[in-house]
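Visitor: I would like the atomic coordinates for the input below:
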Amino acid sequence: MYFRGIGTATPPARYTKAECLDAFQQSDWFARLDARSHYLARTVLQRDNGMEARQLAVDTLGDVFTIDPNTLAQRFLANAPVLATLAAQRALAKAGLEPSDIGAVVVSTCTGHLCPGLSGYVVERMGLRADVQAFDLVGQGCAAALPNMQLGRALLASGAAEHVLSVCVEICSAAMFLDNDPGVLISACLFGDGAGAVVLSNTPNAAGPRIAWTDSMSLIDPTERKALMFESRDGMLRNILTRAVPSLAAEHARRVLDTVLARAGLGMGDIGTWIMHAGGRDVLLALEREFGLAAENLRYSASMLRQYGNLSSAFVYFVLEAALADAAPPGWWWLSSFGAGFSCHGALLEVTA
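Guide: The predicted structure follows:
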C-alpha cells in the first residue's frame, strides 16, 4: 500500500492561549468553577505547555462557552463535513486522481455523532461514485488514524478498491465540557479542530516521494480504558484524562515499535523520521525518555502541537504533511497513534525519492 496524496484542513479562526484565558475569565463559567480550577487554567494557558494556539470552529471565543447538547451537536454537523471534505479534496488533488477513481472511503471521528454517518456527507460533497464503499469508524479517540488506514489496506489487498480515501475529522469544540475536574479542564485547554486525509493506493504517485506501508501492529489494553475516554454526562461528551496517560502512551508505543522493528530486522537507529501523535507536551517528553530520542527527533510532532494543539485523530496527518513539506530524508519512517482504549498502533513506512 502507498500513501498517494495527503491533505489537511482547519477552521479559519485561530486563537492564542492568552486569548483563550481571557475569554474564560470573562465567561459565566469562570464564576461557576472553583479557585483551584482558576489556578489550573491560568497555569496551563500561561506557561509553556507545548502549544501556542488553536483553530476552532467558532466565530468568537465567547461561543465556546455556550455548552449545551443542541449547540454542540449543531456545531459538529455544521463543521465536520466541511473540514473532512476540504482535507479529502486536497489529498485527492495531490494524488493526481479524480473523484470517480475512489472505490472506498473510510471516515473516523469521536467528537460527534451523525446518522447517516459522515461518510455520506463526504461522498456527496466530493461527488464520489454512488457505488463507492463507505465506512464510518467511531469511538477510537486520538488513535483512530491508523485503524482507519489499516481498514483501507485490507480493502486494497482484497481487490475491493484500487484507491481508498482515509479521513479523520475532529470538532473538539463540539465536545466541550467544563467542571472542576483537572483532566476536564486540561482537555478544554489543549484540543483544537481539524481534519486530515490521505489517498491510499496499490500504486504510488508518479510525482514526489514514494511512501510505502510495509508492516504494522496494534495493541489494546482494556484494563486501562478508564485512563483516557469519553463518558456521556448530561447529554454531552465529557473527556476523562488522567495523569497515567503519558507513561501509558510511551510504554505501549515502545512495545508496538519493538515488535514491528524485530519483524523487519531493524533497530531503533534505522528510523530516520518519526511521525508521532503528540497528545501533549508531557506525552512527547515521555516518548523521548522511553525511546531514548532527542527532542529534535520529534520536532514535527512538537511543531504541529504548538501550532494547532491536540487535533485528536487528525493529528498524525498534519505531522506527516509537515515532514513531507520539510523534505525529510528518504528511508525508514515510523508512524504511530495512541489513545482511548487504551490503544496504540504503529506502522513502518519505507520512503524512497
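Visitor: from here on, contacts and neighbour counts on C-alpha atoms
Guide: OK.
Visitor: wait, residue 188 sits on residue 177?
Guide: Yes: assessed by Cα atoms under 8 Å, residue 188 is found in contact with residue 177 at 7.3 Å.
Visitor: Which stretches in the chain count as strands?
Guide: Shown for the chain, the strands assigned by DSSP state E span residues 2-9, 14-16, 53-55, 104-109, 133-138, 163-170, 194-201, 210-220, 228-233, 236-241, 271-276, 331-339, 343-352.
Visitor: now the other sequence, so there's something to compare against:
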Amino acid sequence: MQSCFNSNTPTLIPSMGINGGSNHTLLWLVPIINALSSALSRPLQIHPQPARTAVQLFLSGAMGKRRDMAAGEHTLLSTEIVNRGVEASGPDAGSPTFSVRVRRRLPDFLQSVNLKYVKLGYHYLISHAVYLVTVPVLVVVFSAEVGSLTREALWRKVWEETSYDLATVLAFFGVLAFTVAVYFMSKPRPIYLVDFACYRPSDDLKVSNEEFVELARKSGKFDEESLAFQSRILKNSGIGDESYVPRSIFSPGNCATMKEGRAEASMAMFGALDELFEKCRVRPKDVGVLVVNCSLFNPTPSLSAMIVNHYKMRGNILSYNLGGMGCSAGVVALDLARDMLQANPSSYAVVVSTEAVSFTWYAGQNRSMLIPNCFFRMGCSAVLLSNRRRDFRRAKYRLEHIVRTHKGADERSFRSVYQEEDQQRMKGLSISRDLMEVGGHALKANITTLGPLVLPFSEQLLFFATLLYRHLFPKPTTTTISKPYIPDYKLAFEHFCIHAASKAVLDALQTNLELEDRHMEASRATLHRFGNTSSSSIWYELAYLEAKGRVRRGDRVWQIAFGSGFKCNSAVWKAMRRVRRPSTNNPWLDSADRYPVGL
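Guide: The predicted model follows:
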C-alpha cells in the first residue's frame, strides 16, 4: 500500500509525497512510519511517488529545505498520525491506511539567548544613570565634610565662618542644581495616549469563509486546485465568518486600480479619524504631527496628504507616510510620532495604521502568493498622542517603552515576505518557506532586549545569572544540557496584544511564552472576528480588552507585532486610569459578549 503525508492539518501544511530518490529531507520519517505499521499488525510498504510542490504557508508550518537535515533541525518539525482507515478498493484493498502530518514549529526562541540583546536591553535601562549617580556622590562628599561636626559646631561654621559657607555650601548646591537641571532637561517628555479608534466596515462588506471561496470561484480567476487550496487554508486559519473584504476584488475585471485603492483607503481612514476626533473632542487643526502607515498602497499624493486635504489641517503640520514596512509598521509609526513629540512641545500627534486589501489581492495560481488573499482583511486604527501635561488626567495610557528589532541584514529574513511578479507577470506578495524560522529569531531578539526594561528585578536576576553561567561555563558534554531560566513575562504585563497573524503563530507563541488562554483571548478573538488587519490588529485587540472592561489603573499592556523586513517591534503602555466599558464608538460593541467561544 502507499502512505502519504496529508495536508488537512490545523496549520495547513500542503500535501506532499515521498520521493524515494530526491526527498532526502523526509527519509528520517521512514523509521517512524515503519514502526507505526508494526503497531498496526500488518507490514506497510512505502512506494515512491512523485512529490507535489510544497509551499510555505503564511506563518504556519512548512517543509524544510531539500538538503540533509541535521539532528538539531529535527526538533523544528513535528509529526502526527491522522486519518486512520482501511483501503476500500484497488490492489491494496483491506490494508490499513493513515496519513502523517508534518509541520515546522516556531523555534523555541527562549532556549537560546544572544547575550548582546541582553546587553542592549540594559543599555536602554541605564541610559540616564549618570545623572542619578552624581547626586549620591555629592551627598557622600558633603556628609564626609560635615558629618563629624556636632550641631553647635555646624551652626557656628555656617553662620560665623563665612568663607566656609561660601566655599562649600554654595559649591555643593550649585553642582546639585546643575545636575538636577541637566537631568530634567534630558529626560524625555511623557507621551500620553489620549484615545484611539478602530474602523468597523459596514455589514454589506462582511464575508463568510464559504462565501469567500464562492466569490473567488465566480470571479473566474482561479482554477479548482487553487480554490481548494484557499478553502483548506480558511478552514484552519482561525478566521470566522464576519470579517470584511471589499467586494471589488472579486469582480472579473478587477486589476487593483488607483481609484479603487483610494476609495478603500479613504473609507477606512476617514471612518477611524471621524470617530477619533469625536471621542477626543479635538479639532483636526489642533494636530501638529501626522504619521500614516500602509504597506502596499502608496499613491501620489500620499495617504497623509489625502488626510490633510480632507480635514483641511494646518499648513505647518509635520506629516509622514510610511510604506512597505509590513504588519509591524504600526509600532514604527508610534516610534516616529514619539520622536516628533519629543522635539515639539505642547503638541498632538495622530497615527493612522491601515492596509488596502485590494492591493494585496493576487489573482494568479502561485500558492505562496495566494496565502495573503486568505488572511488579510479590511481594518484601520487611528491613535491620538499628546505630550501636553494637562492631558495627564484625561489620557488612557502612557507610553513606557518601544523596542524595535530589524533582521533585514540577513538575506533569508529580507526575502521572507517579498512583493514580486509570478511567471505570468501578475503581482503578489510571496511568503517564503523560511518565514517561521526567521520570525522566531526576530522575536527572540526583541523579547530579550525588552526583558531588562519590564521584568521585575527578581526575574532579571535569575535570568541574567543563568545566562551568564552558561556563557562562562559551557556545557562539557551534550548529556549535561542546562537550559537558561525562562523569565515569566506574566509578571511584567497584565495584558497581551499579540499581532493576530494566524492561529498557528498564536498557538506557538502561547506555548513558548507559557501564557494562559486568557492572555491570548484578545488576539484570538480579533483574528476570528476581523481577520488579519495588518498593522492595526494590535489596536483591535486593545479595543477588545476595553470592551470587556478589563483595563484598570496601573495595568501594563504589551503590544507586539512582526512583519516584512523582517521586523519585530514592541510597545509597552501603562494605564493611567480605569477604562470603563464603552457604550459607543467601539468595534466590539455588538460582538464582545460572544467571546471567547472555542477559539
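Visitor: Work out the TM-score between the chains.
Guide: Scored against TM-score structural alignment, normalised by the length of structure 1, the superposed chains reach a TM-score of 0.90; 344 aligned residues with a Cα RMSD of 2.2 Å.
Visitor: on that earlier part again, let's have the strands of structure 1 in a markdown table, adding mean neighbour count and distance to residue 305 of structure 1.
Guide: Shown next, in a markdown table, are the strands of structure 1 (neighbours: other Cα atoms under 10 Å; distance: least, Cα to Cα, whole Å):
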| stretch | mean neighbour count | distance to residue 305 of structure 1 |
| --- | --- | --- |
| strand 2-9 | 26 | 14 |
| strand 14-16 | 17 | 13 |
| strand 53-55 | 24 | 9 |
| strand 104-109 | 26 | 19 |
| strand 133-138 | 18 | 23 |
| strand 163-170 | 30 | 15 |
| strand 194-201 | 30 | 12 |
| strand 210-220 | 19 | 23 |
| strand 228-233 | 16 | 19 |
| strand 236-241 | 20 | 17 |
| strand 271-276 | 21 | 11 |
| strand 331-339 | 23 | 14 |
| strand 343-352 | 23 | 19 |
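Visitor: Could you provide those strands in a markdown table, with additional columns for distance to residue 257 of structure 1?
Guide: Converted to a markdown table, the strands of structure 1 look like this (distance: least, Cα to Cα, whole Å):
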| stretch | distance to residue 257 of structure 1 |
| --- | --- |
| strand 2-9 | 20 |
| strand 14-16 | 34 |
| strand 53-55 | 30 |
| strand 104-109 | 23 |
| strand 133-138 | 24 |
| strand 163-170 | 23 |
| strand 194-201 | 22 |
| strand 210-220 | 8 |
| strand 228-233 | 21 |
| strand 236-241 | 24 |
| strand 271-276 | 10 |
| strand 331-339 | 8 |
| strand 343-352 | 7 |
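Visitor: which residue sits closest to residue 312 of structure 1, ignoring its sequence neighbours?
Guide: The shortest distance from residue 312 of structure 1 to any non-neighbouring residue, by Cα to Cα, 6 or more residues apart in numbering, is to residue 142 (4.2 Å).
Visitor: quick one: what's aligned to that neighbour in structure 2?
Guide: Residue pairing (TM-score structural alignment): residue 142 of structure 1 is matched to residue 327 of structure 2.
Visitor: So in structure 1, which helix runs the longest?
Guide: helix 69-95 (DSSP state H).
Visitor: helices or strands next to that helix in the packing?
Guide: strand 2-9, helix 118-126, strand 163-170, strand 194-201 (3 or more Cα pairs under 8 Å, 6 or more residues apart in numbering; DSSP states H and E).
Visitor: and of those, who's closest to residue 20 of structure 1?
Guide: strand 194-201 (17.7 Å; Cα to Cα).
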